[in-house]
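**Q** Show me how the following folds:
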Amino acid sequence: MQAAQRMSAPNPTVYPILFAIGFVHLLNDSMQSVVPAVFPILEKSMNLTYGQLGWIGFALSMTSSIMQPVVGWLTDKKSAPYVLPFGMGLSMIGMLGLAFAPGFWYVLMSVVFIGLGSAAFHPEGSRVAYMAAGGRRGLAQSIYQVGGNLGQSLAPLMTILIFIPLGQFGSIWFTFVAALAVLVLLFVSRWYSSQLVRFPKTVKAIGKTISVTRKKQVGFAITLLVFLVFARSWYSAGISNYFQFYLIEDYGISIREAQYFIFLFLASGVIGTFLGGPLADRFGKRNVILFSMVGSAPFALLLPHVSLVWIYPLFFIIGIIILSSFSVTVVYAQELIPGKIGTVSGLIVGLAFGMGAIGSAFLGMLADVWGLYATMVLCSILPLIGILTVFLPSDEKLRRWEAEQR
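**A** Prediction:
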């Protein structure tokens, strides 16, 4: 009874913690972005194939993705506030290894450490955002996710400003980024520890057992949601990892010039992520998820076939629309499975992106065999999968399901 009262009592929104965890999300994802940013350098210095580059991206994403639901599940059962700075320490080791890696297998080993650090951060980072949100969970999730998307968008600028002039060794600077993140996370973890009395394990706080039929409905919905996020992630991976090579080969531009196009796509995605939360509040989460993919599909289909001058506006439009559902899918999943914040966050942000990593490796091998043009045409079809969103439960139905469990 007391636990239920604590959970229902209104809490203030703790903005210093929200901005701190959003800032570390930026640092964490900027370190992950080092890997695709250094792709053009590794491709030349180590004579790597597109398939090998795809496996490097696969190793990073799969290590992070497979472990995220595991970390979330474990911390849903037993709180572990200091797993946050510990995980960031693993990322520091990975960045150091990447700076000195002499060959392909050493690069793979280094990115595994970076992936493990990211896996430790994301579910617990999402939990911190939930705990600090008070009554503004949509806003809190947007602040947290925008930090990560902004970090991802820095990859092309890293290539221009760091890796083209300094080469692979430029990644040594990101060990200092990891050290800064550890210091901020020590502050966040202390706050997290002090709040545990206000946030007993919500899995135990949910009173009623749902029926077998409802379990099947929820299982179908979460599986479909993961598949939709997978398709979105596969498309984003194809653009951010391989479109730069398509620009270089088919349009004859330099590595430096290609990075500006990729940066525009990723930066517009940050805008879309920020706008997605308010749009979902006004028009519904399922509607935003549907629009983010189906609405971007016509522009995605055009992208591989237009002249260079049209790629800028198309990238800007596609980035805003397709990533407008980035934070919305996490909030939707948390409402679909209430009480399992870490597990759900790990599943959506982690496992779904891991499936996208499989797509990244496949696209790399496809580019080696069929060429970049065919690969980009295949990518352009992926947003059409978003039409399956109509089979997700509506927002109203989610609210009815949640009320039945009280």
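**Q** From now on I want contacts and neighbour counts done on CA atoms only, so please keep to that.
**A** Will do.
**Q** on contacts alone, who are the packing partners of whichever helix in the chain runs longest?
**A** In the chain, assigned by DSSP state H, the helix with the most residues is helix 212-251. Judged by 3 or more CA pairs under 8 Å, 6 or more residues apart in numbering; DSSP states H and E, helix 212-251 is in contact with helix 255-283, helix 326-336, helix 352-370, helix 372-381.
**Q** and of these, who's closest to E404?
**A** helix 326-336 (12.5 Å; CA to CA).
**Q** So which residues make contact with the closest one?
**A** The contact list for helix 326-336 (CA atoms under 8 Å, 6 or more residues apart in numbering) reads 138, 141-142, 145, 218, 222, 225, 229, 273, 276-277, 280, 285-286, 288-289, 340-341, 344-345, 348-349, 398, 402.
**Q** if we can go back for a sec, how far off centre is the longest helix of the chain?
**A** 11 Å (CA atoms, centre = their mean, to the nearest Å).
**Q** ok and that helix relative to helix 372-381, angle-wise?
**A** 150 degrees (axes from the mean of the first three to the mean of the last three CA atoms, to 10 degrees).
**Q** Pull the number of nearby residues for the closest residue to L279 other than its chain neighbours.
**A** Excluding the flanking residues, the one nearest L279 by CA to CA, 6 or more residues apart in numbering is V288, at 7.0 Å. Using other CA atoms under 10 Å, V288 has 26 other residues around it.
**Q** contacting residues for V288?
**A** Taking CA under 8 Å, 6+ apart, we find V288 in contact with G276, L279, A280, S324, S325, V328.
**Q** Nearest residue to the middle of the chain?
**A** Closest to where the C-alpha atoms of the chain average out (CA atoms, centre = their mean) is V349, at 5.3 Å.
**Q** and it, what is it in contact with?
**A** So V349 contacts S65, Q68, H122, V330 (CA under 8 Å, 6+ apart).
**Q** go on, V197?
**A** With contact set as CA under 8 Å, 6+ apart, V197 has no partners.
**Q** For it, give its distance to L166.
**A** Distance of V197 to L166, computed by CA to CA, to the nearest Å: 49 Å.
**Q** what are the ranges of the strands in the stretch 1-150 of the chain?
**A** Along the stretch 1-150 of the chain, no segments are classed as strands by DSSP state E, counting those that start in this stretch.
**Q** Run the angle between the strand or helix carrying the residue nearest to L279 and helix 212-251 for me.
**A** Using DSSP states H and E, V288 sits within helix 285-294. For helix 285-294 against helix 212-251, the angle by the same axes, to 10 degrees is 30 degrees.
**Q** Check the offset of helix 285-294 from the chain's centre.
**A** 17 Å.
**Q** Distance from the following helix or strand past it to the middle of the chain?
**A** Following helix 285-294 in sequence order, the next helix or strand is helix 297-302 (DSSP H and E). A distance of 22 Å separates the centroid of the chain from that of helix 297-302, by CA atoms, centre = their mean.
**Q** I'd like the structure of this one too, to check against the first:
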Amino acid sequence: MSQPAVVSKNISKEHEGTAYKILFIIGLCHLLNDSIQAVVPAMFPILEKSMGLTFTQLGLIGFSLNIVSSIMQPVIGIVTDKKPMPYALPIGLTFTLFGVLGLSLSPSFEWILISVLFIGFGSAVFHPEGSRVAYMAAGTRRGLAQSIYQVGGNSGQALAPLITALILVPLGQIGAAWFTIVAALAVSLLIYIANWYSRKLSFDHALLKGKSKVTTNPKGISKIIIFYLFLILFLIFARSWYISGITNYYAFYAIDTYSFSIQKAQVYLFAFLVAGAVGTFFGGPLADRFGKKNVIFLSMISTAPLSIAIPFVPPTVAFILLALTGFILMSSFSVTVVYAQELVPGKIGTMAGLTVGLAFGMGALGSVVLGYLADLIGLPLTIILTGFLPLLGLITLLLPSDKRIAEIHS
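**A** You can find the predicted model right below:
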């Protein structure tokens, strides 16, 4: 066999099937990226004391991070769907590196806002492109691939309580500088990913040229597909609002209802978030086996009786139910991303930006709405009403099955 043939065979092996090495690296990068993003809200108590910031100023910092990260994700996805940019990944994380360095050294509120915008932009670039890498590396196991990628992000977010306790409380604002090392590690790993991404694009392009017939869809997205996409986004918003309600307000509820300390209330939230990260991983393989629509439906409907019961049970039972709720509800997190990507094929980055980025923004909006509701009707009643949100999972029954989606696009 000639040398060119051997090289061609090796390239083919590298880019066919499920690329687990790439998936684990991009999942690790997702963990590093989201742990950096978690530094911002984790620093709120530190900034409030060291710089005398008001709650309004802290709210503006959180809003700036969320709005840039969430609104820009679909935009980045649309752009890179038209022209893939492998090296946007390390470049985006370089913005994050400068942002977190600025956050640790900022002498004023204005400089903190600028630093947070850098972090938000870096995150906005990373998420749709990271999801694209997971899709490209998936082979036939798209659910599993997206789960490996998304579990990294959810694990990074779950680290927020530990970041506060172990780094920011002892070291203060300057402690955020340690995360420049985290960002630098992510940049170096993403350079490796970008090289693979570039080779994969070349391989796919050569494969496409070798095919005699390429099917396209010149008619664009049909009205029924837009309707289904609206439904899946609505389900994501409902899930995001519930998660936002628990992560932002349950600690206050536990402190008032059970006379918990702040530290003990944080343990309950940590259990919810960690169980959610574990659930994120298991949802993908289950979807590969039993269907994405089925997993989305069972995830939300099975959560409902647990979430409704949480405000009415003793503390120990509440801890168990919170962990179960996080695990079951988040098992559909990665699945909804893949479902949307298959619903609108060829728009991998755009769908990732919509399902993850816009959902993140809706979670932030949900936090504001639920906070206003708590002021209006009281926190206990707000927590009770929040528990009914997973019942909106019944809307999943209106979605097409995985088989039906394949038939629509065949």
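**Q** before we move on, the earlier item: list buried residues within the contacts of helix 326-336 of the first structure.
**A** 138, 141-142, 145, 218, 222, 225, 229, 273, 276-277, 280, 285-286, 288-289, 340-341, 344-345, 348-349, 398 (16 or more other CA atoms under 10 Å).
**Q** Map L31 of the second structure onto the first structure.
**A** Using TM-score structural alignment, the equivalent of L31 of the second structure in the first structure is L26.
**Q** cool, and S69 of the second structure?
**A** If you follow S69 of the second structure across to the first structure using TM-score structural alignment, you land on S64.
**Q** How about Q157 of the second structure?
**A** Match for Q157 of the second structure (TM-score structural alignment): Q152.
**Q** can you check K292 of the second structure too?
**A** Using TM-score structural alignment, the equivalent of K292 of the second structure in the first structure is K285.
**Q** just checking, its match touches D395?
**A** Yes: between K285 of the first structure and D395 a contact is recorded at 6.6 Å, counting by CA atoms under 8 Å.
**Q** Kindly state which of the helices and strands packed on helix 212-251 of the first structure is positioned closest to F104 of the first structure.
**A** helix 352-370 (14.9 Å).
**Q** Buried ones in that closest one, by neighbour count?
**A** 352-367.
**Q** nearest to P304 of the first structure, of those residues?
**A** A367 (14.1 Å).
**Q** Contacts only, for the closest one.
**A** Contacts of A367 of the first structure by CA under 8 Å, 6+ apart are Y50, G51, A374, T375.
**Q** mind redoing it with 7 Å?
**A** Taking CA atoms under 7 Å, 6 or more residues apart in numbering, we find A367 of the first structure in contact with Y50, T375.
**Q** what about it, distance to P69 of the first structure?
**A** The value you get for A367 of the first structure to P69 of the first structure, if CA to CA is used, is 31 Å.
**Q** Need the counterpart of the residue nearest to the centre of the first structure in the second structure.
**A** Structural alignment (TM-score structural alignment) places V349 of the first structure against V356 in the second structure.
**Q** Then V377 of the first structure?
**A** Matched by TM-score structural alignment, V377 of the first structure corresponds to I384 in the second structure.
**Q** matching residues in the first structure for stretch 83-95 of the second structure?
**A** Going by TM-score structural alignment, stretch 83-95 of the second structure sits over residues 78-90 in the first structure.
**Q** Would you mind listing the buried residues in the matching stretch?
**A** S79, P81, Y82, V83, L84, P85, F86, G87, M88, G89, L90.
**Q** Those residues in helices, which ones?
**A** Among the buried residues of stretch 78-90 of the first structure, the ones falling in helices (DSSP H) are V83, L84, P85, F86, G87, M88, G89, L90.
**Q** Quickly name whichever of the residues you listed is closest to Y312 of the first structure.
**A** M88 (35.0 Å).
**Q** returning to what we had before: next, format the helices and strands packed on helix 212-251 of the first structure as TSV and append distance to K201 of the first structure.
**A** Below are those laid out as TSV (distance: least, CA to CA, whole Å):
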stretch	distance to K201 of the first structure
helix 255-283	26
helix 326-336	15
helix 352-370	25
helix 372-381	41
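**Q** Indicate which one of these is closest to R6 of the first structure.
**A** Of those, nearest to R6 of the first structure by CA to CA is helix 326-336, at 19.2 Å.
**Q** Which residues belonging to stretch 315-334 of the second structure are considered buried?
**A** 315, 318-319, 321-334.
**Q** can you name the residues of the first structure that that stretch overlays?
**A** Aligned using TM-score structural alignment, stretch 315-334 of the second structure spans residues 308-327 in the first structure.
**Q** Ok, stretch 262-275 of the second structure next?
**A** Using TM-score structural alignment, stretch 262-275 of the second structure pairs with 255-268 in the first structure.
**Q** Quick one: average offset of the matching stretch versus the second structure, please.
**A** For stretch 255-268 of the first structure, the mean deviation from the second structure after alignment is 1.4 Å (mean CA distance after the TM-score superposition for the first structure).
**Q** Nearest residue to G92 of the second structure in space, ignoring adjacent ones along the chain?
**A** Leaving aside its chain neighbours, G92 of the second structure sits nearest to G122 (4.2 Å; criterion: CA to CA, 6+ apart).
**Q** One more: L190 of the second structure?
**A** L190 of the second structure sits nearest to P90 (CA to CA, 6+ apart), 5.2 Å away.
**Q** Surely the one you found and V187 touch.
**A** Yes: contact criterion CA atoms under 7 Å: P90 of the second structure and V187 qualify, at 4.8 Å.
**Q** quick one on the thing from earlier: among the buried residues of stretch 315-334 of the second structure, which are in helices?
**A** Judged by DSSP H, helices contain the following of these: 315, 318-319, 321-330, 333-334.
**Q** and the gap between the closest residue to I289 of the first structure other than its chain neighbours and G97 of the first structure?
**A** Residue nearest to I289 of the first structure in three dimensions, not counting chain neighbours: S325, with 5.1 Å by CA to CA, 6+ apart. Remark: distance between S325 of the first structure and G97 of the first structure (CA to CA) = 34 Å.
**Q** do the same with M31 of the first structure
**A** Separation of M31 of the first structure from G97 of the first structure (CA to CA): 13 Å.
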